[in-house]
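S.K.: Show me the folded form of this:
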Amino acid sequence: MDERREKPVDLVEFEMMLLGRHMHLLSPKSRGAVGRLDRSAYILLSRIQAEGPMSIGQLSAAFGLDASTLNRQTAAMLRAGIVERIPDPEGGMARKFAITEEGERRLAADRAENREGLAKVLTGWTAEEVADFAAQLSRLNRDVERLDGRPWPRD
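M.R.: The predicted model follows:
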């Protein structure tokens, strides 16, 4: 065995690296497909969908990204028609980004394709194995979020 992967944590790191590489390959339409959201738009839309309209400041706090990065990303999303700027529903001064119908449609389509790809990969797994794997991934993500101080909103 490769000496760089002797410890369990080394194996986890290696497999996580591969998982990150493979995730975009799960959907047959994912490679350069027209209409697919890019990774940052997919994640930002998912967060806005979970929390409701968000300002640049709120997105910055949620993701630990600087305002200039988020301004570039949200500008591209505005041009694509997947978000719109709205007045703060709570009456604050900052305008917020809300998902448009087109954004909801594209996010749902991408999520369905991702799930379809995952279902193909997990075909040989039992329902219990899939549930156990989902629980372990959830635990890993929650532990990362705990250390990072930025939990993802969950149902």
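S.K.: CA atoms for contacts and neighbours, from now on please.
M.R.: Will do.
S.K.: element containing the spatially most central residue of the chain?
M.R.: Centrality entry for the chain: nearest residue to the mean C-alpha point is Ile43, 3.3 Å, by CA atoms, centre = their mean. Using DSSP states H and E, the secondary-structure element containing Ile43 is helix 39-51.
S.K.: before we move on, the earlier item: can you tell me how far the residue nearest to the centre of the chain is from Thr100?
M.R.: Using CA to CA, to the nearest Å, one gets 15 Å for the distance from Ile43 to Thr100.
S.K.: Check Leu26 too.
M.R.: Spatial separation of Leu26 from Thr100 under the definition CA to CA is 26 Å.
S.K.: please give me the structure for this one as well, since I'd like to look at both together:
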Amino acid sequence: MSAVPEFGDGTLGRIETEVALLMRLGEATRRATGAREHRVLDRAAYVILRHLADAGPRNVSALAARLNLDGSTVTRQVTAMERAGLITRAADPRDGRGTVVSPTDAGLDRVAAVRAARTRLYGDILAGWSAEDRTALAGMLERLNSALAAHVQRR
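M.R.: Sure thing, here's the model as predicted:
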């Protein structure tokens, strides 16, 4: 078991502060952005549809586990998304008793619109950064997300 870092470590304190600000400002930026594309999906629907688009059909339990969410939460979100025509349910080919969810064309279109709008937004925000700095940021965020995911999976 690793030692708990002391609060006196200035670098770790800065990281904690910057991650907290990143999460707050990321959501504030999404809400404040005037582009309609940013609001065609709520955050939960976007994350679920992005995962399904990348990974293919999943049952709700697998989806909840992958997204580190409670199964009942994902079930409610999936039900709302199904009513909105963003996903469909089908019999699980591995276990006919269960179902899997898949994105519809409308769901995929909305994900693509949000992703494109976010990409343009970050392009504008980071326009003054060098290509090397943008690449370094992408790599560091990927490493941070991997470390966070590994931490959650160990719990």
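S.K.: all helices of the first structure, in order?
M.R.: If you assign secondary structure with DSSP state H, the helices in the first structure sit at 8-23, 39-51, 56-63, 67-80, 101-121, 127-148.
S.K.: how about the ones you listed in CSV, adding distance to Gly32 of the first structure?
M.R.: As requested, those are arranged in CSV below (distance: least, CA to CA, whole Å):
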stretch, distance to Gly32 of the first structure
helix 8-23, 14
helix 39-51, 12
helix 56-63, 25
helix 67-80, 16
helix 101-121, 13
helix 127-148, 27
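S.K.: Out of these, the one nearest Pro89 of the first structure is which?
M.R.: helix 39-51 (12.9 Å; CA to CA).
S.K.: closest to Pro87 of the first structure out of the helices of the first structure?
M.R.: The minimum distance between Pro87 of the first structure and those falls on helix 56-63, with 12.7 Å, by CA to CA.
S.K.: about what we covered before: how about the residue nearest to the centre of the first structure, what's its partner in the second structure?
M.R.: Alignment note: Ile43 of the first structure maps to Val47 in the second structure; criterion TM-score structural alignment.
S.K.: Distance from the chain centre to stretch 63-76 of the second structure, please.
M.R.: Computed by CA atoms, centre = their mean, to the nearest Å, the chain-centroid distance of stretch 63-76 of the second structure equals 13 Å.
S.K.: got the contact list for it?
M.R.: Residues from elsewhere that reach stretch 63-76 of the second structure (CA atoms under 8 Å, 6 or more residues apart in numbering): Ile48, Val60, Ser61, Val152.
S.K.: most surrounded residue in those residues?
M.R.: Ile48 (22 neighbours; other CA atoms under 10 Å).
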